[in-house]
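Enquirer: Attaching a predicted model along with its sequence, questions to come.
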Amino acid sequence: MDGDWCSLEELGPLSQLTRLNISSLENVSSSSFAKKARIDEKVRLSYLRLECTSRIGHDGQLVKDEEGIPEKQQRGIEEVFNELHPPSGLETLGIRGYFGQRLPRWMVSTTVVALGCLRILTMDDLACCTELPNGLCQLPCLELLQIIHAPAIKRVGPEFLQPNHHWHNHSQVGASFPRLSRLDSIGLVELEEWEWQEQVKAMPILAQLKLEKCNLRRVPPSLAFHARALKKLFIYDVKHVCSLENFASVVHLDVFRDTDLERISNLTKLQKLVIVECPKMKVLEGLAALLRLNLEDYDMQTVPRYLQDVKPRLMLMDCSLPLLTSIAAGKHGPEWDKFSHIHQVKAYADDEGIPRKKYMLYTRDPFRFETNISFSAIARHGIAPSSDQWTVSSGVFSVHTTCRRQI
């Protein structure tokens, strides 16, 4: 023992452990030391975290001073992890900083069934892995899967979803990832393709999916077809996806900085939609259940025309001060026809470094329109709102400055 630290060999006799975090595994000189830890014999262990020092930088790639990890080091860490086989009763597993090319043998299809109690799996900073493990889809209890920062993965192939023949014939569920309710894929920065064959049943109770920071060209149509319990879908910084369609069960969709996204359609149960900095967005259709639309883009020069094709009860907009000034002209301004059909609109802009200092609040029925944008500021935009509208707006100014922060 050295303070609170011990060697892997000293872990061997500790048979009653329930939680274990092993870090700096890159310093283990031989897999024989890992074997002496006897991880697979610790039958009471429910939580295990295995860590190496991360080689991933802030951009999601190998750190700049890394010219590649030597093959000898990669083989060495693979051998160490192969000897850290978790016990069959493990419920939570975290792997961080692993830099082998191949994931441990106990994560592939022929042996992963031994982890039949695993509920939560997090894999973070997989610097050199080129494939996701092909056995995870067999785990009958897996509920949460997080894959974070895996810059060498360019494709998710069919092996990720298809169980091996033996398991498929004996499974009562008949679907891959039968209990998975949440999947997060974050920072697979080179990922371009996710293949999901139409006949492959998978993720029948998936409720939440996050795809963030990748080059995926499309979200597989089979996801919308088979993941019929999906309620929340978050697509952040996915550069090449052009459309999101036919997710019949989704009620909440966030799209952030998806620079090529043009169309969102046929999401018949969608109630909340958040669009942030999606400059090519052109089409919103088939969103009959939409209740709330949040729109944020400080580079917008005009209110998007696609708003005319949806009718949420509430729209919340964050935009530039010049655009807000144009909106604040109300029915006398150029933006009015794009949002006047919406029951309630709340639009904000930052001013003098103060977030949301300026605002416009509008209710269709009963009609109410107010703003703290000055008459002179609107007039400088070449727009002259009627004096009766402006008088009403000024009369209720103080009421809404105290209430609007509750939104």
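Expert: Received it, and whenever you're ready, just let me know what you need.
Enquirer: Going by C-alpha atoms from here, please, whenever you check contacts or count neighbours.
Expert: Noted.
Enquirer: how about the helices in the protein?
Expert: 8-11, 31-36, 71-82, 165-170, 221-226, 321-327, 336-339, 375-380, 387-395, 397-403 (DSSP state H).
Enquirer: Which stretch among those helices approaches residue 307 most closely?
Expert: Closest to residue 307 of the helices of the chain is helix 336-339 (CA to CA; 6.1 Å).
Enquirer: from the helices of the chain, which stretch is densest packed?
Expert: Counting by mean count of other CA atoms under 10 Å, helix 321-327 has the highest mean neighbour count of those, with a mean of 23.
Enquirer: That helix packs against which elements?
Expert: Under the contact criterion of 3 or more CA pairs under 8 Å, 6 or more residues apart in numbering; DSSP states H and E, helix 321-327 touches strand 344-351, strand 354-363, helix 375-380.
Enquirer: got another, please set it beside the one above:
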Amino acid sequence: MGSIEQIHCNIHDVVRSFAQYMARNEALVAQNKETDIADKINSHKFFRLSLETRGSELDELECYSIQAQTSLRTLLSVGPIKTKPGDSLLAFSNLWTLHVEDANFDALVESLNQLKHLRYLSIARTNTSTLPENIGKMKLLQYINLCGCKSLVNLPSSIVMLQHLRFLNIAGTGISNIPKGFHGLANLRNLYMFPVQMDGDWCSLEELGPLSQLTRLHISGLDNVSSPSFATKARIGEKVRLRYLSLECTCRIGHDGQLVIKDEEGIPELQQQQLIEEVLNEFHPPLGLENLEIIWYFGQRLPRWMMSTAVVPLGSLRILSMEDLAYCMELPNVLCQLPCLEFLQIIHAPAIKRVGPEFLQPNHHCLNNSHVRVSFPRLNTLNFNGLVEWEEWEWELQVKATPILEKLILQKCRLRHMPPGLAFHARALKKLYINDMKHLSSLENFTSVVHLDVFRNADLERISNLPKLQKLIIIMCPKMKVLEGLPALQRLDLEDYDMETVPRYLQDLRI
């Protein structure tokens, strides 16, 4: 099993070599910095072709140089493609899989509809500005990835006819609305960046209602919803297969973390805040949800299903990320009770000034008063970044929490002291990152930490009693005076552009 943040995996060299041997007469893999790619392409007829020309001496792949490969079933191309008038995809009518990335593809788009057998289409980060109007005739299409096609502003209306479509990604495009009839894509499993738009009495959220097979869903532009009733019609709670849900508003936050849109008196638009709160209340997810993201939310209170044990549907949640919460004043009080939560990230929440017992202590205890339930029993990674007004973290020694926490990141806040309960109970903590903590003066008694990274902490003076610490990185901490109780230290990286002499605290250090 990989980590919850893993997006790549490796294949054993022996397995890779065996696969290459078995496919030697059917497949060609040509990677960058090879100057004889064209010769290799012309040497044989292949069923599968994988070309990476990005960063190579070839600069651009000539489209005509691969058109003789009329038997291709799979074509993967990463890097520029040089086209000229008359070039098309007609020669590849047998393709099942087409993956083109970081290339000039717009000139070839119109011939896409010639690929009657195509199942998989990915043209991510190309200059594509349009899709064939009759794309609905490509009946076998199951996968469409348009991520990063910034010039693409519309989906053809016939896309709703692709009954076998399972995957659609339009993140990073200019697409702002979805064709009516989208609800007919009954087999859709993965839908990234569904843009909410209002058109009279019609809201695109209704189109999500019948899509019961969804496992991954990303909705953007939620502040365009004019009534909570439209959110209800999305029927998120009925999608029992849903494992990943991302809820995103339109960005209204400036560099200072505050709302940009204000009324004439400079007061935040409270009516809009109340509306977005009501809208998110209607998005209570199904019980099996594992990954939840909330981005650019500007309500003062988080959804009820995150704040009350009576209605919380998050018992299977493993990953929670909340970013740019400009006006939320408190963290959810049920997180500590979630039995599966492994990763918690909160980025840019400037209204939070205190984290107290409600964050760490369950609302109820076991019948035996001598046994208190452990909070965050499976939390592995915790990241607090950009809580710029956060001054107090209350965690007393008697509060048992985070028994298997391995990685903690604290960045851009005003904490003066680390809570005593953290060092005492987080006995599995291995990696600790402390960045831009202006008022923190000491780090002490983290007995299990192996790697410590302190960056740009203006008032940090003392690091002591870290008996297992092996690697220490200190960058731009000008007031550092004391390093002691670090018997296992093997490596120290020290960096400060204003430093003129070796600090005195290094004189007695043994590495």
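Expert: It's in. Worth saying up front: this structure is predicted, and the values here are computed from it rather than measured.
Enquirer: returning to what we had before: now the helices and strands packed on helix 321-327 of the first structure in CSV, with distance to residue 326 of the first structure?
Expert: As requested, those are exported to CSV (distance: least, CA to CA, whole Å):
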stretch, distance to residue 326 of the first structure
strand 344-351, 11
strand 354-363, 10
helix 375-380, 7
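Enquirer: Residue 191 of the first structure is nearest to which of the helices of the first structure?
Expert: Ranking those by their distance to residue 191 of the first structure (criterion: CA to CA) puts helix 221-226 first, at 16.7 Å.
Enquirer: Tell me which residues are up against the closest one.
Expert: Helix 221-226 of the first structure has contacts (CA atoms under 8 Å, 6 or more residues apart in numbering) with 196-198, 201-204, 245-248.
Enquirer: picking up where we left off before, make JSON lines out of the helices of the first structure and add distance to residue 138 of the first structure.
Expert: Below are the helices of the first structure laid out as JSON lines (distance: least, CA to CA, whole Å):
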{"stretch": "helix 8-11", "distance to residue 138 of the first structure": "30"}
{"stretch": "helix 31-36", "distance to residue 138 of the first structure": "26"}
{"stretch": "helix 71-82", "distance to residue 138 of the first structure": "20"}
{"stretch": "helix 165-170", "distance to residue 138 of the first structure": "7"}
{"stretch": "helix 221-226", "distance to residue 138 of the first structure": "17"}
{"stretch": "helix 321-327", "distance to residue 138 of the first structure": "52"}
{"stretch": "helix 336-339", "distance to residue 138 of the first structure": "49"}
{"stretch": "helix 375-380", "distance to residue 138 of the first structure": "62"}
{"stretch": "helix 387-395", "distance to residue 138 of the first structure": "62"}
{"stretch": "helix 397-403", "distance to residue 138 of the first structure": "52"}
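Enquirer: between those helices, which one is nearest to residue 294 of the first structure?
Expert: Here helix 336-339 is closest among the helices of the first structure (CA to CA), at 13.0 Å.
Enquirer: tell me, the closest one lands on which residues of the second structure?
Expert: Under TM-score structural alignment, helix 336-339 of the first structure corresponds to no residues of the second structure.
Enquirer: what's the spacing between the alignment partner in the second structure of residue 94 of the first structure and residue 210 of the second structure?
Expert: Correspondence of residue 94 of the first structure to the second structure, assessed by TM-score structural alignment: residue 293. For residue 293 of the second structure, the distance to residue 210 of the second structure equals 22 Å [CA to CA, to the nearest Å].
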